[in-house]
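Engineer: Got a predicted model here, sequence first, then my questions.
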Amino acid sequence: MDLSIVIPLLNEEESLPELSSWITRVMEENQFSYEILYIDDGSTDQSWEVIRGLQEKDPHHIKGIRFQRNYGKSAALNEGFRAAQGEVIITMDADLQDSPDEIPGLRKMVLDEGFDLVSGWKKKRYDNTLTKNLPSKFFNAATRKVSGIYLHDFNCGLKAYRKKVIKSIEVYGEMHRYIPVIAKWSGFRRIGEKVVEHRARKYGVTKFGLSRFVNGFLDLASITFVGKYGKRPMHFFGLWGSLCFALGFVAIAYLIFAKIMNPEVSLSNRPPFYIGLTLMVIGSQLFLAGFIGELIARNSPGRNFYLVEEKLGVA
């Protein structure tokens, strides 16, 4: 199968018939073998009934997964990735703001140009500048700086993936906006970008608020830490713990030396004493956190799971 189109959705009953017809037209024009996977993330409208009707009309191409309640876009994407069978997986939103006409170009960049992942860039947007564009620019700039991946629009729902990528990563929480970062930490470094059309919303209202930016930065910190130190937590906690303890020890040693040289000098009534003592306590706690993290990592079922690109002469 050429393509799997994974579409997470929440309360998009009005847009689904038009979106399905549009995708089908593009697929048939390009003679692609394909499947469309709708992931209903706990919709409270008639979205699932619409998906059921579409599947009955085209059972060969249209499939659906329905959550019992709303779990979020990351959960929907992760479930869609598990079910996808195509060699190239396309993700897109169900609100008709992503154009299915972009699919052939994204597919070409993955199969013909060798990219592991291609992210859309909505260069011209139809969102409110104050509440959407400015926070997005700040969010994308921070993510580029931290991750070293130079994409303009990390959160664009329109992306293309090589099958190996989506079968090798796990998306949870609100990590969907950081899939390029997750892919990079997993060893997939051929990440590209394509300018795509952004369409004005035709039906309904947006499902995302400003809180996603706060959660987004917390998730970025989590991904960065886990990606770098997930299998070796002592390298992080041990380093900073040792540094804090050493600084505290030097401060206390200096005060003790000063006390020996001049017995009249007070030892415990000076600010450096409490600063040094605090640093030593914090350092010990960080070191112990690293030690406990190391024990947990060594007993984790994924402690020795590594993605292998290729083998030669090895079974």
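Structural biologist: Sure thing, it's come through. For clarity, every value in this text was computed on a predicted model and none was experimentally measured.
Engineer: Please count neighbours and contacts with C-alpha atoms only from this point.
Structural biologist: Fine.
Engineer: what ranges do the strands span in the stretch 151-300 of the chain?
Structural biologist: Residue ranges of the strands in the stretch 151-300 of the chain, as given by DSSP state E, counting those that start in this stretch, are 159-162, 191-195.
Engineer: If we ignore the residues flanking it in sequence, what's nearest the most centrally placed residue in the chain?
Structural biologist: The geometric centre of the chain, computed from its C-alpha atoms, lies nearest to Tyr178 (C-alpha atoms, centre = their mean), at 2.6 Å. The shortest distance from Tyr178 to any non-neighbouring residue, by C-alpha to C-alpha, 6 or more residues apart in numbering, is to Phe154 (6.7 Å).
Engineer: try this one next to it:
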Amino acid sequence: MHRLSLVVPMHDEEDNVLPLTTQVQAAMAASPWPWQLILVDDGSRDRTAERIREAVASSPRHVAAVILRRNFGQTAAMQAGIDAASGSVIATMDGDLQNNPHDIVRMVRRLLDEDLDLLVGWRRDRKDGFWLRRLPSMLANRLIAAVTGVRLHDYGCSLKVYRTSVLREVRLYGEMHRFIPTWMATVTDPARIREEEVSHFPRIHGRSKYGLSRTFKVLLDLLAMYFFVRFRASPGHFFGRIGLACGFAGMGALGWLAWRKLGEGEAIASRPLLLLGILLVVIGVQFVCTGIVTEMLARIYFEAGAARTYLVRETLGGVGDATPGGNPLPSRMERR
């Protein structure tokens, strides 16, 4: 029997907590699997945490919660929920009521029937503003697909279903929740990653946390993503190319100046090219040595689990089975 954990990170969504919980419970009534809903409060400044506590108190068998100490960002909140999940299948969605919980059972069933590792939601009929949300998202989706090679229509859709055993091989940090399909492709066959059309609704309560400012974060994260996908096993090749290019350019400049000095007797001490050549050689050495060491240490730091991208204040509630007479789904969460 498979078990399902639904992870929902939330930040300043006080008006959406209880309606979301009600919708999920109604949708999961059709679930043949034991399920749990994990609400993660990402340091909200409104009454989101209080509403989450009410949701847990009203349905402790099915609803659990992770309350973070402060706002760590959506990626860290999502990772906190994933760490707390105990199901063999994990589904994630936004807490703004724009995703439809009734899509989850269908997506989980397809994931299991087709033996997939990840099923990504595709908001084909998206109910967001064109200039501030849909256009930047369309451009970002095409850019990410071109750079990473994983062809999907909607990287930004939070409604995704994962096989837990594969998702555990990926550690999320920074703003990397947008690139989960690409990270998953580094630990599983891309053929086991598919997408499915899902419903999308306009936001009713609260304020969107997305805008043009996130475009710059996406670009920076995309560069990091490109590096780890292409040079994960051999990062020295990436920095080595830059270092060798700078080093050879610098040595070429110094060699030409040496020929001018020795062959022509020309004074070169005051020539800017001398300083530029020396600088390029130094930069090349730094790229080859320092760059490799620091990037490898950073990657080892995160993959070893030494880096904690979130801190938990408290955990609440238990989990259970939606089917009549079912056994409770044991929780892996502990009070910290």
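Structural biologist: Structure received. From a predicted model like this one, the values you see are computed outputs, not experimental measurements.
Engineer: what's the TM-score here?
Structural biologist: A TM-score of 0.86 describes the superposed chains when it is computed by TM-score structural alignment, normalised by the length of the first structure; 302 aligned residues with a C-alpha RMSD of 2.5 Å.
Engineer: Provide the aligned range in the second structure for the helix or strand hosting Ser74 of the first structure.
Structural biologist: Assigning secondary structure by DSSP states H and E places Ser74 of the first structure in helix 73-83. Residues 74-84 of the second structure are the counterpart of helix 73-83 of the first structure, counting by TM-score structural alignment.
Engineer: which residues are contacting that stretch?
Structural biologist: Outside of stretch 74-84 of the second structure, the residues within contact range by C-alpha atoms under 8 Å, 6 or more residues apart in numbering are 7-10, 38-42, 66, 68, 90, 92, 171-177, 309-310, 331-333.
Engineer: Also stretch 42-62 of the second structure?
Structural biologist: Residues from elsewhere that reach stretch 42-62 of the second structure, judged by C-alpha under 8 Å, 6+ apart: 9-15, 17-18, 21, 35-37, 39, 41, 63-65, 67-74, 77, 316-322, 328.
Engineer: Are any of those buried, and if so which?
Structural biologist: A residue is treated as buried here by neighbour count (16 or more other C-alpha atoms under 10 Å); on that basis the buried members of those are 9-15, 17-18, 21, 35-37, 39, 41, 63-65, 67-68, 71-74, 77, 316-322, 328.
Engineer: in the second structure, which spans are helices?
Structural biologist: Remark: helices of the second structure, listed N- to C-terminal, are 17-28, 48-58, 74-84, 102-113, 135-148, 164-167, 180-185, 213-231, 235-264, 272-286, 292-303; assignment by DSSP state H.
Engineer: which ones are touching the counterpart of Phe236 of the first structure in the second structure?
Structural biologist: Structural correspondence for Phe236 of the first structure with respect to the second structure (TM-score structural alignment): Phe238. Neighbouring residues of Phe238 of the second structure by C-alpha under 8 Å, 6+ apart: 227, 231.
Engineer: what does Phe228 of the second structure align to in the first structure?
Structural biologist: Checking with TM-score structural alignment, Phe228 of the second structure has Val226 as its match.
Engineer: Please tell me how far its match sits from Ile182 of the first structure.
Structural biologist: Counting by C-alpha to C-alpha, to the nearest Å, the gap from Val226 of the first structure to Ile182 of the first structure is 10 Å.
Engineer: These two - which one has more neighbours?
Structural biologist: Neighbours were counted for Val226 of the first structure and for Ile182 using other C-alpha atoms under 10 Å; Ile182 has more, 24 against 15.
Engineer: thought the more buried one was touching Tyr172?
Structural biologist: No. Between Ile182 of the first structure and Tyr172 no contact is recorded; they are 11.0 Å apart, counting by C-alpha atoms under 8 Å.
Engineer: give me every residue that touches Ala27 of the second structure.
Structural biologist: When contacts are counted by C-alpha under 8 Å, 6+ apart, Ala27 of the second structure touches 101-102, 105.
Engineer: if you set the cut-off to 7 Å instead, what comes out?
Structural biologist: Listed by C-alpha atoms under 7 Å, 6 or more residues apart in numbering, the contact set of Ala27 of the second structure reads 101-102.
Engineer: and the gap between it and Trp35 of the second structure?
Structural biologist: Distance from Ala27 of the second structure to Trp35 of the second structure, by C-alpha to C-alpha: 11 Å.
Engineer: what's the answer for Ala55 of the second structure, then?
Structural biologist: For Ala55 of the second structure, the distance to Trp35 of the second structure equals 16 Å [C-alpha to C-alpha].
Engineer: and if you look at Ala145 of the second structure?
Structural biologist: 33 Å.
Engineer: Need the counterpart of Val24 of the second structure in the first structure.
Structural biologist: Taking TM-score structural alignment, Val24 of the second structure has Ile23 as its aligned residue in the first structure.
Engineer: Test my guess that its match contacts Pro100.
Structural biologist: Yes. Counting by C-alpha atoms under 7 Å, Ile23 of the first structure touches Pro100, with 5.6 Å between them.
Engineer: In terms of neighbours, single out the busier of these two.
Structural biologist: With other C-alpha under 10 Å as the criterion, Ile23 of the first structure and Pro100 differ in neighbour count, and Pro100 comes out ahead with 21 against 18.
Engineer: Over which residues of the second structure does stretch 92-102 of the first structure lie when aligned?
Structural biologist: Residue correspondence for stretch 92-102 of the first structure in the second structure, counting by TM-score structural alignment: residues 93-103.
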